[in-house]
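Engineer: Just the structure for this:
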Amino acid sequence: MRFSGAGLGRTTGSDHFNAFPVSIIICAHRAHKQLEYNLPFVLCQSYPEWELIVVNDGGDFATDDLLKNYQSAYPNLRTVSIEKKRTGKKDAIAAGVASARYSWLLLTDADCRPATTQWIWTMMATRSKTTQLVIGYSPIEKKIGLRNELIRFESLFTAIQYFSAARSGHVYMGVGRNLLYHKSLFSLTNLVPEHPSGDDDLFIQRVATAEVTEVCAEPAAWVWTDAAISWKTFFMQKMRHYSASRHYSLKSQTRLTLYFVSLGVFYAGIIMSLATGLTIPAITLFILRTTCMIPVFRTEANGGGQPDLQLKFIYLEPVYLLFICIQLPFLLFYKNHRFWN
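Structural biologist: Got it, this is the predicted structure:
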């Protein structure tokens, strides 16, 4: 697994492209407050022809009232209400896609907000003649505290991995907070019906190839979101993500496993060396690796809108690894049965 070449913040699009109409789809489940804050950022987009479809997953009355108020001022806002019949957001995505008037679909979530009014434009400009899927970048808003630092680090760390992998021809994941694809790619058969989470990752696993996929990490196309509000929420989010990764291809699972195993072996070796009195070799090895990693991480942290994390990598990486180790025993017995938010 590569830890360089993600190109976060890099300009890749063209000013000359066919500005096909776009359908933005937001799946919302009990998300009245999030929509109230974030919808204005979506509705102010500058693009020739587009619509916004908000799927009210579960038919929440507060959400329905809010959307009706917005519709009076924004005729391109359309709503779809569905009954919650099963876990996950597969039904909501399917309803949104079925209601879309246009062939290009741009997905985000209720708790997300585009960084600029050029979000649609920049994502669409990334396409080439063969592109059917564009993976976007979605950073976490900065707040005070270790939990926020760790969540932002994990999000950036993950983005570096899947962006660099995609740029090298191995497309294995993306985030539904910022994902553009052609309607022809969508099929209910491309969603794993027996798994309630990981819809976006598993969709990409089934349809994405290097030939039809581009990545867009330009700041104008970023979609910001908020960190989990508690350690428990973050813990459960990651449990859902890890459980979904069981459905990744063998190649993707092997790459990810080898990377994290090698990381674990490195830190275990450092701890064992310190415990057995090999202090100087342990410190030397740690300094050498850190010296090599910091310049790479600094570039991506600056490019990915998280400049304050560039030196915090020194302690956030082992904390992140410890967090994963704590989760491993729970993952063996984890049953993903909760509704998504």
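
Engineer: alpha carbons only for contacts and neighbour counts from here, please
Structural biologist: Will do.

Engineer: Nearest residue to residue 27 in space, ignoring adjacent ones along the chain?
Structural biologist: Leaving out its chain neighbours, the residue that sits closest to residue 27 by Cα to Cα, 6 or more residues apart in numbering is residue 55, at 4.8 Å.

Engineer: In a strand, the one you found, correct?
Structural biologist: Yes. Applying DSSP: H, G, I helix; E, B strand; the rest coil, one finds residue 55 inside a strand.

Engineer: And the nearest residue to residue 6 once chain neighbours are set aside, how far from residue 215?
Structural biologist: Leaving aside its sequence neighbours, residue 6 sits nearest to residue 164 (Cα to Cα, 6+ apart; 3.9 Å). Going from residue 164 to residue 215 by Cα to Cα, to the nearest Å gives 10 Å.

Engineer: about what we covered before: hang on, isn't the residue nearest to residue 27 packed against residue 31?
Structural biologist: No. Residue 55 is beyond contact range of residue 31, at 10.7 Å (criterion: Cα atoms under 8 Å).

Engineer: quick one, which of these two is more surrounded?
Structural biologist: Neighbours around residue 55 and residue 31, counted as other Cα atoms under 10 Å, are more numerous at residue 55. The numbers are 29 against 18.

Engineer: which residues touch the residue nearest to residue 6?
Structural biologist: 2, 3, 4, 5, 6, 7 (Cα atoms under 8 Å, 6 or more residues apart in numbering).

Engineer: Next, the structure of the following sequence, for comparison with the previous one:
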Amino acid sequence: MIIYIFIAFIVIICIQFVYYIFIFGSFVWFKNIPPKNYFNQPVSVLICAKNEAENLKKNIPFFTNQNYPLFELVLINDASSDNTLKIMRQFKEEASVSIKIINIITPKSKKNALAQGIKDASYEHLLFSDSDCKPLSKNWITEMASNFNSQHKIVLGFGSYKKIKKSILNKLIRFETLLTAIQYFSYSKIGIPYMGVGRNLAYTKSLFYSVNGFAKHLKIKSGDDDLFINQTAIKKNTTICYSKDSYTESSPKTTFKSWIQQKRRHISTAAYYKPLHKFLLAFFYSSQILFWILGTILLLNLYKWPIIIFLIFIRFLFLYVIIGFSAKKLNETDLILLIPFYEIFLIFVQMFIFIKNLISKPTHW
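Structural biologist: Reported below is the predicted structural model:
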């Protein structure tokens, strides 16, 4: 029996090697070469908000102060019950850039609200973020929009989370965000784009209407970002942008419970991905679980333990290389030291969320 576990462990190591070196490595070895074309087309920046008055107060100035020749800010009030609409109107009166306000009176869903904003946006090229986000540079629009061209209709950006000192939860949240970014950037580089994040995402209005908007998954409460990209993104029409001036930064959850609720909503959309994407993501997650389970069994039984320790060392070596270099690219180097701890934690969290979502579906966005 133990020999079969040993053989299975070797197979799992090989599978992990393929994922980290040949898939995730595509992002590590890829150089972010600035586009040759100078893009100066007008851009509509869309932000959908529901009861986000305080976040809008803090973050709208970062959007209005962009160094870009021509853009508009489309603020969508999704039937808020607080002062969200009032704050939007104040900025519209005071700002030196064009601000368009879309006021949704009857609450339906974020996708309905966002679709209305897209319809009313003045320009073809759309750039999306959230009300709890802010661009980390005045060149955010320039960096993201410059990746549009005759082929590229989708630009996947990086949405980071604010760093909070001495917070283990904050590091766990940022590690999960880092690993997710490594995956969607890497799959895009090998020609299998499968998702993006609404905190930092761009696509064209014509692409949106060519697939009838969110119609295919309108009844699913989440997925205005990843499900839309999963539906429309292909190798030829998608590119990535991870230059430091292109980042956005969001306010992270500060309690474990609120973060789990957020992740339950995000993970629930994965069930609607294309079969190939679901297989690749599930296969990687399964290989992570089996690595820890099989490795632990073999070490406890002291079966060929020098070989097992050597294989574990090799696995962690390329784990640190791939995630470490990726973390350096995305300015998350403080996460490198405790990578194994974060990995184990995420395995259990994802398993808990998967089981929880089977029992009851998350109902709010």
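
Engineer: For the two chains, what TM-score is obtained?
Structural biologist: TM-score for the superposed chains, counting by TM-score structural alignment, normalised by the length of the first structure: 0.94, backed by 338 aligned residues with a Cα RMSD of 1.8 Å.

Engineer: re the thing from before, corresponding residue for the residue nearest to residue 6 of the first structure in the second structure?
Structural biologist: Residue pairing (TM-score structural alignment): residue 164 of the first structure is matched to residue 186 of the second structure.

Engineer: Can you say which of the contacts of residue 164 of the first structure are buried?
Structural biologist: Buried members of the contacts of residue 164 of the first structure, scored by 16 or more other Cα atoms under 10 Å, are 3, 4, 5, 6, 7.

Engineer: Helices along the stretch 1-150 of the first structure, start to end?
Structural biologist: 32-43, 61-71, 90-99, 119-125, 146-167 (DSSP state H, counting those that start in this stretch).

Engineer: can you redo the ones you listed as CSV with distance to residue 251 of the first structure?
Structural biologist: Listed next are those as CSV, based on distance: least, Cα to Cα, whole Å:
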stretch, distance to residue 251 of the first structure
helix 32-43, 36
helix 61-71, 41
helix 90-99, 25
helix 119-125, 28
helix 146-167, 12
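
Engineer: Ranking the ones you listed by mean neighbour count, which comes first?
Structural biologist: helix 119-125 (a mean of 24; mean count of other Cα atoms under 10 Å).

Engineer: counterpart of that helix in the second structure, which residues?
Structural biologist: With TM-score structural alignment applied, helix 119-125 of the first structure matches the range 140-146 in the second structure.

Engineer: in which helix or strand would I find the residue positioned nearest the centre of the first structure?
Structural biologist: Central residue of the first structure (Cα atoms, centre = their mean): residue 175, 2.8 Å from the mean position. In the assignment (DSSP states H and E), residue 175 of the first structure maps to no helix and no strand.

Engineer: just checking, it touches residue 136?
Structural biologist: Yes. The criterion here is Cα under 8 Å, and residue 175 of the first structure meets it with residue 136 at 7.4 Å.

Engineer: residue ranges for the strands of the stretch 251-365 of the second structure, please.
Structural biologist: Assigned by DSSP state E, counting those that start in this stretch, the strands in the stretch 251-365 of the second structure number zero.

Engineer: do the stretch 1-150 of the second structure as well
Structural biologist: 43-49, 71-78, 98-104, 125-130, 133-135.

Engineer: need the contact list for the nearest residue to residue 143 of the first structure once chain neighbours are set aside.
Structural biologist: Closest residue in space to residue 143 of the first structure, ignoring its immediate chain neighbours: residue 149 at 7.8 Å, by Cα to Cα, 6+ apart. Taking Cα under 8 Å, 6+ apart, we find residue 149 of the first structure in contact with 142, 143, 309, 316.

Engineer: distance of the second one from residue 306 of the first structure?
Structural biologist: The reference is to residue 143 of the first structure. On the measure of Cα to Cα, residue 143 of the first structure and residue 306 of the first structure end up 11 Å apart.

Engineer: So which of these two has more stuff around it?
Structural biologist: Neighbour totals were compared for residue 143 of the first structure and residue 306, and residue 306 leads with 19 against 12 (other Cα under 10 Å).

Engineer: What lines up with that one in the second structure?
Structural biologist: In the second structure, residue 306 of the first structure lands on residue 332 (TM-score structural alignment).

Engineer: From residue 267 of the second structure, how far out is its match?
Structural biologist: 23 Å.

Engineer: re earlier: which of the contacts of residue 164 of the first structure still touch in the second structure?
Structural biologist: Checked against the second structure using both residues aligned by TM-score structural alignment, their matches' Cα atoms under 8 Å, those keep these contacts: 2, 3, 4, 5, 6.

Engineer: if I look at residue 162 of the second structure, how far off is residue 168 of the second structure?
Structural biologist: Where residue 168 of the second structure is concerned, residue 162 of the second structure sits at a distance of 13 Å (Cα to Cα).

Engineer: ugh, wrong one, I meant residue 264 of the second structure
Structural biologist: With the distance defined as Cα to Cα, residue 264 of the second structure ends up 20 Å from residue 168 of the second structure.

Engineer: now residue 205 of the second structure
Structural biologist: Residue 205 of the second structure is 40 Å from residue 168 of the second structure, by Cα to Cα.

Engineer: How about residue 161 of the second structure?
Structural biologist: 14 Å.

Engineer: same thing with residue 26 of the second structure?
Structural biologist: From residue 26 of the second structure to residue 168 of the second structure the distance is 29 Å (Cα to Cα).
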